[in-house]
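> Sequence plus the predicted model coming up.
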Amino acid sequence: MTTLDLRSRVVAPRQVPLAVMVAAMSALALVCAVGLLSDDRTVLGVSVWLEPLKFAVSFALYGATSAWLLTLPHRGSRWTRAMATVFAVTGILDVGFIAVQAARGTFSHFNTSDDAVNTIGQYVFMTGVPGLFVANLVIALILLFQRVGDRPLTRASLMAVLALAYAGLLAVLTWQAFRGQPLIHPDALTLAALGGLLAATALAVRAVRSRAEAGQQAGPP
């Protein structure tokens, strides 16, 4: 057994930043749920608390899944731990700003108001969204290129594919938003991009499964 094999079997340390993010998002989700029931303010006909609630739930679920995934033995754990910290800190800042804007009774995305809070928040968005994307992409790529003969690493690689798909979806939706296109009314170009992403994800899942089957047939070195 090589040194690299030994290192790959070391269990990654607990993902404390992600755990903190999950706890913060869970608490925020509860606050937003209460806000939905007790606060009748709306923005564009929708409760001001609906958007932060959706983001809080999404980040809590994704963070919990990622925290579990990164405890599996894998190469490059220092990098994944660092990127997980970037993702957690950036996620807290971004979703925190969305919650602040909700509490102020206004919207967060594409808000052109020149007040100080909004100006700072828009800067957070401009720097935070690329940070989330890059951190997620690096983690996914590291996990994707692992030896997948072992069942836990096979699951890790499959989760990495899903993480890449999530990053791709985020990129497509951001591109759609920058073109001023409603989320629920995508044009043919956006639909083509989403279709390509779906096809690429399916092919990647198949490739991981094929590698795992080949590794199991080959047996241990």
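Perfect, thanks for sending it. Computed from a predicted structure; not experimentally measured. Residues are numbered from 1 along each chain as shown.
> When you work out contacts or count neighbours from here on, use the C-alpha atoms and nothing else.
Fine.
> Show me the contact partners of stretch 29-38.
For stretch 29-38, contacts defined as C-alpha atoms under 8 Å, 6 or more residues apart in numbering pick out 47-50, 52-54, 56-57.
> what about versus this one:
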Amino acid sequence: MTKSWHRPSLWVAVAMAVLTLIPLAGLVFDDRVLNGEPLWLKPFKFGLSLTIYAATLSWMLSLPHKGKRWTSGLATFITVILFADVALVGIQAARGTFSHFNSVKGDPVNQVVQFMFGTSIPLMFLANIVLAIFLSVQKLGDRPTTWAIRSGLYLAILGMASGYLMVFQGKSKRSVVTDATGHDIKLHGGHAVGVPDGGPGMPVTTWSTTGGDLRIPHFFGMHGLQVLILLGLGLAALGLAERTRLRLVVVAALGYAGVFGALTWQALRGEPLVHPGPTTLASLLAVLAAVVLGVAWAFRKTGTAAPAPVRQPVPQR
């Protein structure tokens, strides 16, 4: 029931959902373009993604566990930062300029935005790690649900960590681009590998179709939490035995981590998602084969104990 959900993160999720209506309207009424994509597309994607993440934390903390004061404080801290980040991305879009990797120093607003990103994101990342560790030593419902949440949290942390790969390109990936207002902006870092940011991309996501794109593993990893939780709930709805559900959750988590690793490796090699090479295909097929074997193992019968002998009634004389 929503009444038992973690209230602060739920309200932040609602606020971000409302805030996401602004870039949605911008996509409809503002046809400006920023580095090859609609100006308001990035704040819309950020708002939608982080709204889902905040709502997931709210539901997760509704499960019985110890130390709710600590987990509540961590979740509130995390989601407030998420809300601030969505707002900052929206502010920069309204100004027609870049929110990330923007090194312009003559603009006081941009300086504040970059300082906020530089301080809040690492703190939010650390808070997620602490929350994951705290919940890893607790039971959150039955074993399949507990392991779905644990593995999902660590997959999300891997996804967040992969975002730093974009920052680490700072020295090797410096470029001067024009923002939506016609000003030249120096960018330090970026998401594309092997090609400039803003080139040909996939519909909606705008992930590069000509080179590697670090946004792919970043997105895939971060939302592993939702995928694993939904899987656990879906398996429970099917009425499968607890042991089978637990095994399937573990197999899914390991398979998800394998795909995340393959996507990260593919992006770092400058290879587009839609044109995988033999090495990438081989790695993905290996993960698929391991998952198929894992599913077969999950449904394997482990034997049942012999039924207890039925005691016959002693005839009365």
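Now that the structure is in, tell me what you want to look at. Here the structure is a predicted model, which means the values were calculated and not measured.
> Which helix or strand contains the residue lying closest to Leu233 of the second structure once chain neighbours are set aside?
Leaving aside its sequence neighbours, Leu233 of the second structure sits nearest to Thr145 (C-alpha to C-alpha, 6 or more residues apart in numbering; 7.4 Å). Taking DSSP states H and E as the criterion, Thr145 of the second structure maps to helix 143-162.
> Output the residue interval of the first structure matched by stretch 10-23 of the second structure.
On the basis of TM-score structural alignment, stretch 10-23 of the second structure is assigned to residues 19-32 in the first structure.
> buried ones in the matching stretch?
Buried residues in stretch 19-32 of the first structure, counted by 16 or more other C-alpha atoms under 10 Å: 19-22, 24-26, 28-29, 32.
> got TSV for the residues you listed, with distance to Asp94 of the first structure and secondary structure too?
Shown next, in TSV, are the buried residues of stretch 19-32 of the first structure (distance: C-alpha to C-alpha, whole Å; DSSP: H, G, I helix; E, B strand; the rest coil):
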residue	distance to Asp94 of the first structure	secondary structure
Ala19	17	helix
Val20	15	helix
Met21	12	helix
Val22	14	helix
Ala24	12	helix
Met25	11	helix
Ser26	15	helix
Leu28	13	helix
Ala29	15	helix
Cys32	16	helix
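> mind listing what the alignment partner in the second structure of Leu137 of the first structure touches?
Taking TM-score structural alignment, Leu137 of the first structure has Ile129 as its aligned residue in the second structure. By C-alpha under 8 Å, 6+ apart, the residues touching Ile129 of the second structure are 154, 157.
> Can you tell me the element Ile129 of the second structure falls in?
Element membership of Ile129 of the second structure [criterion: DSSP H and E] is helix 108-136.
> ok, and for that helix, which residues are buried?
With burial defined by 16+ other C-alpha under 10 Å, the residues of helix 108-136 of the second structure counted as buried are 110, 113-114, 117, 120-121, 124, 127-129, 131-132, 135-136.
> and the match of stretch 10-23 of the second structure, how far out from the chain's middle?
Distance, stretch centre to chain centre, for stretch 19-32 of the first structure: 15 Å (C-alpha atoms, centre = their mean, to the nearest Å).
> what's the mean deviation for it versus the second structure?
Superposing on the second structure places stretch 19-32 of the first structure at an average distance of 1.3 Å from its equivalents, by mean C-alpha distance after the TM-score superposition for the first structure.
> any chance you could map the helices in the first structure?
3-8, 16-38, 50-69, 77-103, 116-144, 151-178, 188-218 (DSSP state H).
> Can you report how many residues neighbour the aligned partner of Val57 of the first structure in the second structure?
Counting by TM-score structural alignment, Val57 of the first structure corresponds to Leu48 in the second structure. For Leu48 of the second structure, the number of neighbouring residues by other C-alpha atoms under 10 Å comes to 19.
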